[in-house]
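Visitor: coordinates for the following, if possible.
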Amino acid sequence: MVHRLAVLLCVCALLVPGLAVAQPSDPLPGFDLQRLQFETSGLGSLVVGTGRTLDPGVVRVSVQAHYEHMPLNFSRDWAPGLNVVGLVESKFSGHVTAAVGVLPWLQLGAQLPYIFGQSGQPFLRTPAPNGQGLEEPWVSVRVAPLRMKHGAPLNLAVELAAALPVGQPEILGRDVYAVNPKLQLGVQSDGAQFGLELGALLRPRYDLSPLSGREQDVVGSELRVGATITARGMNSTATRPEVSLLLNLPVQGGQPSAEVLVGVRKHTVTGLDLYFLGGPGVGFAVDMPAVRLVAGASFATGEAD
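Guide: From the prediction side, this is the model:
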């Protein structure tokens, strides 16, 4: 009897690890984790439009290196520390943006992002979406009926941006669809300019609460408000500081969040700018990075600012 009991215990000891390994995981739904959109024209802020367009025939191309700390974690409080763990703890990506002035009131733009690497820790039964690959590109069209350079009291533009249906959803690089309409307002003086951007990100609702056990962990459509104040470059080698505030207000059950981004841009030689931008993210949104850092360079064929 004792011998049979010992054999039974041995068999159970061999089977239990196998059963544990066989437990199914809870994969993340595929969506685009990147929430930042760059200002392709670079007129004013690097991330907030000021209602201006490039002059006809002027082309601006920029390249950005982009780091995000804790862009996806279920342990988020209002201001998460740097020592918490997350499904995506660090993310390195590159972005190529381009804009061209077609008419005095019409501008076209595009953004192409690529994830060079991201890493994180599994959460409960959810594996981390580690890896690299293409994120969804964006294209945009901007119409500016009011322009201060033509005598209007302010700059006013309407922009429609849309994501192209490419990218890798398994590494959080693609939505089913995403559209971003914006209304941009701005005023400028000899030494500074101010911008206000009102928009919305329209995309499907992704419910992450079954994975985290928190009903507020939802990623989806949101209202967006951006405000910026920037210095103006008065010569070919000017240094231009800027401060921008980005506020995100979910409309499908998520949590609000915001970013404060401080940057500096240096005109080196005619047409070439070097810049740095960074700052903290605050709020309870599961997809808001704790820290964002961007370094880049841009080249314009004509007067860009």
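Visitor: when you work out contacts or count neighbours from here on, use the C-alpha atoms and nothing else.
Guide: Fine.
Visitor: give me the most central residue, this protein.
Guide: Centre of the chain computed as the mean C-alpha position; nearest residue by Cα atoms, centre = their mean is residue 36, 2.0 Å away.
Visitor: which elements pack onto the longest helix seen in the chain?
Guide: As assigned by DSSP state H, the longest helix anywhere in the chain is helix 2-21. Helix 2-21 sits against no helix or strand, with contacts defined as 3 or more Cα pairs under 8 Å, 6 or more residues apart in numbering; DSSP states H and E.
Visitor: following it, which helix or strand shows up next?
Guide: Per DSSP states H and E, the first helix or strand lying C-terminal to helix 2-21 is strand 59-72.
Visitor: chain center to the longest helix of the chain, what's the gap?
Guide: Remark: helix 2-21 is offset 50 Å from the chain centroid, using Cα atoms, centre = their mean, to the nearest Å.
Visitor: here is a second sequence; please produce its structure as well for comparison:
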Amino acid sequence: MRLPSSAISAAMAATLLACAAASAQSTEQLPGFDLERLETNVGRGTLLVGNGELMAPGGLSVTLLGHYQRMPLVLSDGERDLRVVQDRATALLAASYGVLPWLELSAQVPFVLWQQGDDPGEAGLAQLAAQGLGTPVLQARLGLLSRRYRQPVDLSADLGVGLPVGTGTALAGDAGPRFHARLVVGTTLGWLQPSLEAGVLFRPSILLDTAEAAAKPGASSEVRLGAALATTGQGLRGELGLRATLAPQVSMELLGGVRFPLLVGLDAFVLGGPGVGGAPGTPRFRVLAGVAFRSEPPPKLSFIDQNADHELQLSLATPKPPPEDNRIRPVGTWELNSLTRDDTSGASGESGAPQEAPRPYQPGPQERLVLRGEIHFAQGSSELPGVVPLLDQAVLRLSEQTRGGTIIVEGHADSEGTDSSNMIMSLRRAQAVRRYLIDQGVPATRVRIRGFGSNWPVSARPATEQERQLNRRAEVLVLTEVPAPTTPAAPTTTQVPAP
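Guide: All right, here's what the predicted structure looks like:
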């Protein structure tokens, strides 16, 4: 960033005036203010802009990233440039936690690791500190709309405060607290996730002495806009973000890059791009790299029958241990999960014989299998990716059936856990698929789920991770009724009398 003026000292004062710097000081020392203009997103969404979606209650997201900036602060008197900050490396530690379905809390702590530039003594300024603590930010994200509840978009409001504890001599902290408020909206369009952001940043109003006059009030607010576009999926994903600041001086940064998985719940990302504009803290280009960890609990099981749902939740919360001398399954899986109460095939007879273990569903003679497929999950997870082509195809096939149809979802787990934990995980995987189908417009009464735990593996003795992943699956069946055959009319016979 380059700032022209009649003299370097006057340029410095104009610079700080434009960016709402902290309290005025003499030209013997750099007035302390926070030079950093880029605020990263914590939680769901891209690195630059959120998508309006909140973390699930109990979910945790932790991000550790590093910045490299080139030429974020350059002064010019028309003849020569003074690179006050030529190279700057910073780090950011951020975390976000889902408290309630409509509330998410987050915190960010930045650090200046290293920076260098020209000797500011030529302009009568003190030497810049090479390291320091940045401005910590505390934020609350409030959910206003959510596609989880069949609303058209995800919409959230962010309210945050920046604490005045940063190192001013390193250009990393303001003299007073700052506040920001913004709205973020996002949705999913096929395999793309667009999002928009608009907000305002309030900084304390200041008084600065310039070469032309005594005290002049500094700017106290900035309008900040953002837009992002990201791809969905479980592998390599792309991100493109734009951040713009509208103040007495306008600046923009365009960053693009990729995000890819390392382990379950752990992603790495690399982004970079140019910056344009005259606002202090806008580098000629910036590079970001880091890792992000996210862990969220699976969605709560939900059924149409509220009484059955309540009984199931109580049984899962307080399971009864079976007798040591006769370990049998206490409840049949189909009876546990069925969305209707007319299925009594799993009930034991009057003789008190043990129930037969449930088997995967097989279409009857009056049913026709329209579509069948599998969805695989990560270990210990029931989370679906943003878009599942198999389920979208199932929705399309179901809508084409004139005689109506039913979707049966059967969840499975590997043999890594206990019988009870595997059963719960298989139920959660089936329930996650059911919620996806309902969100796509499938009536809830036409989706039936079952859970089998680890009783029906694809690979009975898995030796590799690929074979174990085949067992962590949900099978989807789309069924429709077979039209009854048309009975032809019986031919009319005429009896001829014997001669």
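Visitor: can you give me the TM-score here?
Guide: Here the superposed chains carry a TM-score of 0.80, computed using TM-score structural alignment, normalised by the length of the first structure; 266 aligned residues with a Cα RMSD of 2.5 Å.
Visitor: returning to that earlier point: give the contact list for the aligned partner of the residue nearest to the centre of the first structure in the second structure.
Guide: Alignment note (TM-score structural alignment): residue 36 of the first structure maps to residue 38 of the second structure. Contacts of residue 38 of the second structure were listed using Cα atoms under 8 Å, 6 or more residues apart in numbering, and they are residue 243.
Visitor: so what secondary structure elements neighbour the lengthiest strand in the second structure?
Guide: Longest among the strand segments of the second structure by residue count, using DSSP state E, is strand 81-100. When contacts are defined as 3+ Cα pairs under 8 Å, 6+ apart, strand 81-100 of the second structure sits against strand 60-76, strand 103-116.
Visitor: re earlier: how near is the residue nearest to the centre of the first structure to residue 194 of the first structure?
Guide: Using Cα to Cα, to the nearest Å, we find residue 36 of the first structure at a distance of 20 Å from residue 194 of the first structure.
Visitor: check residue 40 of the first structure too.
Guide: In this view, residue 40 of the first structure and residue 194 of the first structure are 17 Å apart by Cα to Cα.
Visitor: neighbour count winner among the two?
Guide: residue 40 (28 against 21; other Cα atoms under 10 Å).
Visitor: I figured that one hits residue 101, correct?
Guide: No - Residue 40 of the first structure is beyond contact range of residue 101, at 11.1 Å (criterion: Cα atoms under 8 Å).
Visitor: now for the two: what residues contact both?
Guide: What both residue 40 of the first structure and residue 101 touch, as defined by Cα under 8 Å, 6+ apart, is an empty set.
Visitor: which ones are touching the residue in the second structure that residue 106 of the first structure lines up against?
Guide: Counting by TM-score structural alignment, residue 106 of the first structure lines up with residue 103 in the second structure. Residue 103 of the second structure makes contact with 54, 140, 141, 142, 143 under the criterion Cα under 8 Å, 6+ apart.
Visitor: could I get those as a markdown table with neighbour count, secondary structure and distance to residue 179 of the second structure?
Guide: Converted to a markdown table, these look like this (neighbours: other Cα atoms under 10 Å; DSSP: H, G, I helix; E, B strand; the rest coil; distance: Cα to Cα, whole Å):
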| residue | neighbour count | secondary structure | distance to residue 179 of the second structure |
| --- | --- | --- | --- |
| 54 | 29 | coil | 21 |
| 140 | 18 | strand | 12 |
| 141 | 26 | strand | 14 |
| 142 | 21 | strand | 16 |
| 143 | 21 | strand | 19 |
